[in-house]
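Q: dropping the sequence and predicted coords here.
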Amino acid sequence: MSFCWEADVTSDFGSISSLSANDDIETYVAIHESSAVPLTNGEGYEMSNSDGEAPVSKQEVQPPLASSSNKPGPEMGQKSDKVILARPVPVGRPSRPRFEHEPLKEKGEEIRILTILPNKSDNLSAPLECKIRHVSIEKARGYTALSYEWKTNVAKASILIHGATFAISDNLKHALLIMRHHGHEDMWVDAICINQRDEGEKSAQMKRMYEIYQQALEVAVWLGPAADRSNEIMDGLARISRTANHRLTLKELPAPAETEAIDKFLSRSYWERVWIVQEVAAGCSVQIYCGSKKVSWEYVAYLSDVWKEFRQGEGKLLLACTVCDIRASRIHYERKPKDTLQILSETRHSKATHDEDKVLGLLGLTSDWARYNTEIDCSQRPRDMCLSMTAGAITQSRSLDIILLGRKLASQKPFVRNGELLDNQRPLPSWCPDFVHFMPSRSEEAMISYLGNQGKRVFGKHRIRLSTTGSSTLRNVDFKLDLSAEVLQVRGLEIGLIKALGCAANEDAGHLNQDESEFQVRNRDDEAIYNALSRTLLMYDEEYDFYGESPTFLNWFTQGTYQSWFGEEDHRDVYSWFDNNEALMIHGKTMQERVEWGKKKWIGPRTFVRKVFELPQAVFQRRAQPISFFAEGHIVAAIRSALDEGLRLMTIDRHRRIGWATEGAMVNDKVFLLPGCTLPVILRPRANKGGYSLVGHAYVHGVMDNEVWSQVTSSQMLELVKIY
C-alpha cells in the first residue's frame, strides 16, 4: 500500500514521513455479512414488522414501534432501576411485543435517550438490548448523538428496548453494533428517540435538532461498513493523528487505484444526505466511524482539503468537501453565521427523501430563519413551504428583493416525498423562489451575498447597496400579496421596452436579437450614448466612479484589445465578445459605429501628447489612469465579470437607455422599477391573460442611484403591476 501520508513533526526525533496503511487490518466482515441474517426473538421467530412499514428519512413514518413512560427519568449521568415498561401489542404470531413511545412533554422540553446495554457475549453481532428514558433537554449531558444515513425504507433488522422489539434499518443496526463495541452507552438516535408517527412531536423535535447535536458529548459519524480500501485510509489518518504538530499532505500524486479509493471514501452516500450537514456542523467533538475503525473529524477534514487541492480544476464535486467547509466556517466564523440563502446555495447538491427536508434539515445553521416567518411543520407540502417563506420574507422586511431569486420562467421540477410525486404539481409563481430545488445561476449567486448583507457588491461600485427606488425605510412600500391567487400586486414605474439584445459570451453573432424599429432610429445625441455605453461596460469595475468621469477609455481599450488577440485569455474572450456584438444596434447605430465615433471625437495628436506626459505619473503612482496601460486590465476584468454571469447588453426604447439584461430576457420585455426592490426587474406580459411574469433583474445606466425614482411625486404616475 503506498498512500503517502506525510506528517511534519517538530520534535527531538526530527521528521516522520511516509506513514503507510496496513493492507491486512481486521474488519467487521462478520457484522457486514450478518445484515442478511435477521435477528430472532429467542423463540426462533424473525423480528419483522407486520405492518410492512419502516423509517425512510429523518422525519418519515417509523414502523409501529416504541414505548416509554411519560414519567421523566433520572438526569444524564445517573443510573436508575426505574425503567419504562413496554406495552404488549399482539402481532398475529408468537413474538415479543413491539415497543411504543410514550409522549414527551409538550413544547419540546424533553428528549429521549437510548441506553445500549453491554454485550454479554463474545459475539460482536449479538442482539442489541437497550433501555430508553426521558430527559430534560436543558440538563441532558454525556450522550453521543449518532449521525448516519437512513438508506432504506425497509426495516429488516430490529433491537430490543425493555424487552420489546423495535424495527430499524440494517445500516442503523450496524452503526449501533459499532457504537456498542466502542463503549458508547447513552445515545441519541433520531429514528428511535423521536416518535416518527407523531407529526407534532417531529416538528417540535426538529426545532431542537441543532441543540441536541451541539450539546452532545460526541457526534458519532457512521460512514458504513469497511469497503473500497477504507481501512487503509482510516489507518493512515489514525497514524497521522498520533504525530506531534501534525500536518497532512500528499507527498506525491497517488496511483490511479489509490485515487479511486480516496474518491470513493469522500463520495460515500452518507455525504449526500442533507441532514448530516447540520449534525456535523453542530457537534463540539466529532468522530468518524467506518467499519471497525475510528478517527477524529479533523483528519478527515485535512484529507478533504488536500484532495480539493489535488483535484483542483477537474470540476469534480465531492459533497464531503462541502460538509467539511461548512463545519469549518461554523467553527472559525461563529460570529458571522450564514443566512438561509447562502446555506441553501452551498448545499444545493445534497439529497433528501422528502423535498421539504432540503430546507428544514438546515435550519439550525441559518442566522435569519425568523425573517421568513414560517413555522416548522413536517406535514407542510414543499410547494406551500416555498410560498410561505417568500411571503414571510416580503412582509417581514417590507422589501421585494427576494423575488429577484424567483423561479421566473424556468421549468418547475416536480415535488417529491418518499420517492413519489406529490399531487397538485402546479409550477410556483414566477416571483417565488424554489427553495427546495435551489440552483442559483452565476448572476443569482452574486445576488445572494448582496441580499444577505455579507459586504459584497452586486456590481463593482464603491457603494455596497444600490438604491434604484430609494431606501425602503424612507418610502412606504405599497404591495399586496394574494397567496390564494398567487399574485403579487405592486405599483411600479415602467422604464421602457427592450428593443435590442446582444449575444452572451458563449454565443456567436447569430444570437443578436433586435427589433426592426431599431434600424429606423436616427438619434444624433452621439456623445451621451457613447458615454452611457462606456459606463455600462464599466459596471463591475471597483473604480467605476473614477473611470466613469473619462469614458474615452473605450476607444483606447478596443484598440488594445484587438492587438492583444494573441495575449491573455481574458483579453481574447472580451475581444471575441466585442467582435460578435459589433452589429448590435444601439439607438440607431451599431456598437462598432459608436466606438468609431468616439475615436473621431477623442483621439488625436493633442490627446496622444497629453497621455504621453501622464504616463510617467501613472507609473510612479501605480494608479491606473483612464487611458493608461494600467486601465486595460481593470476594464477587461469588469467586462469579463458581466460576461461570466451570462449578461447581455440591451437597449431600452425610452430616453436612449442602455443596460445589461439577465439570461432569459427577450425583445419587447418590459423593464420596471418596483418600490422595495433595489434593482430594476424585467417583466414579460402574459399573452391573453393579463399581468406579467418575472424574467429577472437588470442593470440600467442612469437609474441605479435613485435618479429616476426620486422624480416620482405621486402614485398616479405608477402602473398597477400584477405579477403571476
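A: Noted; the coordinates are in hand.

Q: please make it C-alpha for all contacts and neighbour counts, starting now.
A: OK.

Q: okay, helices next: where are they in the stretch 451-600 of the chain?
A: 526-537, 544-548, 553-563, 569-580, 591-602 (DSSP state H, counting those that start in this stretch).

Q: okay if I get the ones you listed as a markdown table plus distance to R180 and mean neighbour count?
A: A markdown table is the format used below for the helices of the stretch 451-600 of the chain (distance: least, Cα to Cα, whole Å; neighbours: other Cα atoms under 10 Å):
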| stretch | distance to R180 | mean neighbour count |
| --- | --- | --- |
| helix 526-537 | 64 | 19 |
| helix 544-548 | 63 | 18 |
| helix 553-563 | 68 | 19 |
| helix 569-580 | 58 | 19 |
| helix 591-602 | 73 | 17 |
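
Q: among those, which is nearest E719?
A: Closest to E719 of these, according to Cα to Cα: helix 526-537, at 26.7 Å.

Q: got another one to weigh against that:
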Amino acid sequence: MSKAFLRDTVIGSTLDLPSGKNVTVSRWKRLWEFTGGAFVDGFKDEPLVAPKPRYHKWVDGYIADENHENTECGPPFCYGPLPDSQKHMRLLQILPGAPQDDVRCFMYSVALEDCPEYEALSYCWGNATDLTSILINGHSLDITTSLRCALFRLRKLHEPRTLWVDAICINQGDVIERGNQVSIMGDIYGHTTRTVVWLGSGGEDSKRAFKICEQLAKEAIMLESNLDPSTDNLSFPEYDKNDSCLDNLVDDCPWWRRVWIVQEIILATDALLVCGSNEIDWKVFCRAMDRLISAQLTNGVVMGLVEQEPYRWYQSIISMRSLSSTNSLGDRLLDLLIHVREREATNPCDKVFSVLGLMEGNAELMGITPDYTGSTEEVFKHTAICILKHSSTLDIIGLAPTNAKDLPSWAPSWVYEGEIPKPMRFDARGNIRATHATRGTSPHLDVREKGSVLVLSAHHIDSISDLADVLPIFDKEAGWEEIPDPDEDAGAMEWFWSAFADIGQASGHMLAITNRLRTFISWENFVGSSKDQEVPYWQTISAGCGLDDTTSMAALYHEWHASLSPIRNLVRWRVDRVTTNSLFKSLGFMGYLKSTWNSYPEFGMLIEAQAAGRRLAKTKKGSLCLVPAEAKQGDSIILAKGGRVPLVIRRLDSEENAFESWTLVGECYVHGVMNGEAFCEEDCVDIRLC
C-alpha cells in the first residue's frame, strides 16, 4: 500500500487488507492524515516514517492512538445541583465509537435506590496539570490525560458503557457536594455490578504478568484439589524470581499506592483488573498472588539483611479485609488509618475520609463526616478526639509524631513523610499487644482549649538518663532488585567485588548496611557484657515479643547474635575507624552476607518490626527501654490510664504556659513494667499534653 495509492484513492471505496478485514478508505485517509503517514508494519509496501511517530497499536483493524486529544470542542461543561431529597449521584455513559473517534459521553443524575446497572472505575488520577478535554452532553470538560486514556480504552464499539467515575460524576469544585458524595461512597460501590480497575496502558510486561497470574491461579486450584500440576495436560513453567513483570504490575504501578483504592476494592461486589488490552478477574489475581506468596516464590531476603514483605500494597488490602469488626469503633477506625498511612492522597484529608465507607455507617455515630471546608489540621485533630472518645485505649496518641506542624503533640498527622516506626499497639509479630502496662484500665481524659490540650490521668514512673544510637529504618525500596543472588548466579560474587571497586556505587548500599549493623554492636556495648543483662536486652529490643515462650525466643536471639560475629570482629579490631575504611567494612559485610543471605534470622525480623526508628536507652532507676528517636536525657516516662504502653513526655517552658504542661515525645517499651508492675491508680494526677 503506497503513499500515492492512499493519497489518490477515491474516498468511500473499500480496501481488502492482508488480514482479510475490510476498511473504508475514508477511515484510512483520516488515519493517514492523523499519523502523518505512519502505518503499522505489514500493511505498507514501502517505508512510511513519520517525523515524530506517536504511540499507536492495532485495535479491531484500526490504528488507535489513546493519547490524541478530542478534535471537537463545545462550550464549557457546567454542573447542575444534585437533588437534596434523597441519595443521588451522577452516572456517566461512554458513548460507543471507533478508536479514531472523539471521546463523547452522556451524564445524568439518578437516585441511588433507582439506579440502573453500572460499573465503577478505579484508577490513578495522574498529573493534575496534564489536562485534556472530552465531550459530555455536547460540552467540553477538562480531565486528566490518564483518565481520558482509561475512558478511551474502556469504550465499546457498538453500545454505550455506563460508569461511575469520581473525578467526573462528582463536582470537584463544590466542596459541599464532594463531602456529601464521599459520605455515600460506600453505597455507591456497594450498588455496582463490578469495579473496573484501570492500571494503565501496559505493554509486554503486563501481558506476561497477567499470563503468569492465570497460570499460578490454575496451579493453585489444582493443588487445592490435591492434583499434581505436573501430571496434568496444563503446563506450568517454573516461575522466575528475577522476572520483574509482576513487580512492575503490583509494586511499581501507582494505582496500588492510592489511598482510595482500598475502599474501592474492598466494597466492590466484583472487580476486573485491566492493563491496556489485557484483563484478569480480581479473584483469579488474588488466588495467583496468594499462591506466589505462600509458596515463597518471591525474593524475600535483601542482601542478607532483612526480609521484605512481598507485594506489600496488595497484602495491605487483603489484611484490611480481615480486620476485626468486634473492636470498639475507635479501635476499628484506628486500625484502618494505620493500614493506609503510607498510601498516597492528593488531599491529606482523604487519608481519613477514604476509609469511612469501611466503617459500615458507624463513622457518623462517632461524629466524623467528610468535610472539605475545614483545614487538614482540623480534620486530623477532630479525628483523634473522636477516636479517643470511642476507644478503650490510648493507642492513637502513640502514633503522633513530634514534628507535625499546627497539631498538638498528641494528635497524629496522617500525612506520610517517609519511614515511621511501627506503632506499639502491635507486637513484633503483628498481633495486638497482649500485655497492658496500666492493667487494662480505661482512658480517663479531658479535651480542653478548643481541642488543643489533652488532659490525661497518669503518674510518673521514671526518667531517661542515657541514650544509645538510633536504629535506622531500612529502606525496602532503594533499588535492591538489581542485586544478584549468590546461590543462583555464579557471577554474583564477581559483581560484588566489581561494585566495591567503585566506592561511589558501593557506599550507598553495602557500607550503609555495615553502619546499620554496627548499631546492634553499639547496643551490646551500651548494655554491657553482664550475663544477667542478656534477657532484659533481647526482651527490650524485641519490645517484649515472645514473653509466653522465653526458651524459644532465647534460642532465636542466640542465632541472630551469632550472625553478627563478622561485624562484631570488625568493631573489635577497630578497622571500621581506619580512615580508608571502605575495603575493611566491605570485608566485614561480606562475612556477614555469606552466612545470612537466604536465612536472615527470625529474631532479626522481630527487631525490624519494633526497634527500627527507635533507640535503646536506660532510665534513672536502671531499667532498659526502647524509646523514640527524638527522646532526650531528662525526659519523663509516665503511665496513663488506658495506656497499653508507657509514654515519654517532655516538660514545656513554664513561662509560656500558665499551667504545668508537657509535650508528648512518643510511646516506649520499659523492661519490667509492661504487665502493670509499676502502675498505681491511686497515684494518678492530671497531666496536660499540648
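A: Received it, and whenever you're ready, just let me know what you need. The structure displayed is predicted, hence computed values, not measured ones.

Q: give me the TM-score for this pair.
A: Once superposed, the chains reach a TM-score of 0.64 (TM-score structural alignment, normalised by the length of the second structure), with 534 aligned residues with a Cα RMSD of 4.9 Å.

Q: could you dump the helices of the stretch 451-600 of the first structure to JSON lines with distance to S449 of the first structure?
A: Listed next are the helices of the stretch 451-600 of the first structure as JSON lines, based on distance: least, Cα to Cα, whole Å:
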{"stretch": "helix 526-537", "distance to S449 of the first structure": "22"}
{"stretch": "helix 544-548", "distance to S449 of the first structure": "20"}
{"stretch": "helix 553-563", "distance to S449 of the first structure": "30"}
{"stretch": "helix 569-580", "distance to S449 of the first structure": "25"}
{"stretch": "helix 591-602", "distance to S449 of the first structure": "33"}
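
Q: out of the ones you listed, which comes closest to A175 of the first structure?
A: Checking the helices of the stretch 451-600 of the first structure against A175 of the first structure by Cα to Cα gives helix 569-580 as the closest, at 51.5 Å.

Q: quick check: which of the helices of the stretch 451-600 of the first structure is nearest to L318 of the first structure?
A: L318 of the first structure lies closest, by Cα to Cα, to one member of the helices of the stretch 451-600 of the first structure: helix 569-580, at 28.3 Å.

Q: packing partners for that closest one?
A: Counting contacts by 3 or more Cα pairs under 8 Å, 6 or more residues apart in numbering; DSSP states H and E, helix 569-580 of the first structure is packed against helix 553-563, helix 629-644.

Q: indicate which one of the ones you listed is closest to K105 of the first structure.
A: For K105 of the first structure, the closest of these is helix 629-644, at 53.8 Å, according to Cα to Cα.

Q: residues of the next helix or strand after that closest one that come out buried?
A: Where DSSP states H and E defines the elements, the next helix or strand beyond helix 629-644 of the first structure is strand 648-652. By 16 or more other Cα atoms under 10 Å, the buried positions in strand 648-652 of the first structure come out as R648, L649, M650, T651, I652.

Q: does the fourth one really touch I658, like I thought?
A: Just to be clear, that refers to T651 of the first structure. Yes - the criterion here is Cα atoms under 8 Å, and T651 of the first structure meets it with I658 at 4.6 Å.

Q: okay, and the common contacts of the two?
A: Residues touching both T651 of the first structure and I658 (Cα atoms under 8 Å, 6 or more residues apart in numbering) are I586.

Q: out of the buried residues of strand 648-652 of the first structure, who's nearest E334 of the first structure?
A: R648 (38.6 Å).

Q: show me what the closest one lines up with in the second structure.
A: Under the alignment by TM-score structural alignment, R648 of the first structure pairs with L616 in the second structure.

Q: what's the closest non-adjacent residue to that match?
A: Of all residues not flanking L616 of the second structure in the chain, L626 sits nearest, at 4.8 Å (Cα to Cα, 6 or more residues apart in numbering).

Q: is the one you found in a helix, a strand, or coil?
A: Of the three states, L626 of the second structure takes strand according to DSSP: H, G, I helix; E, B strand; the rest coil.

Q: appreciated, that's everything.
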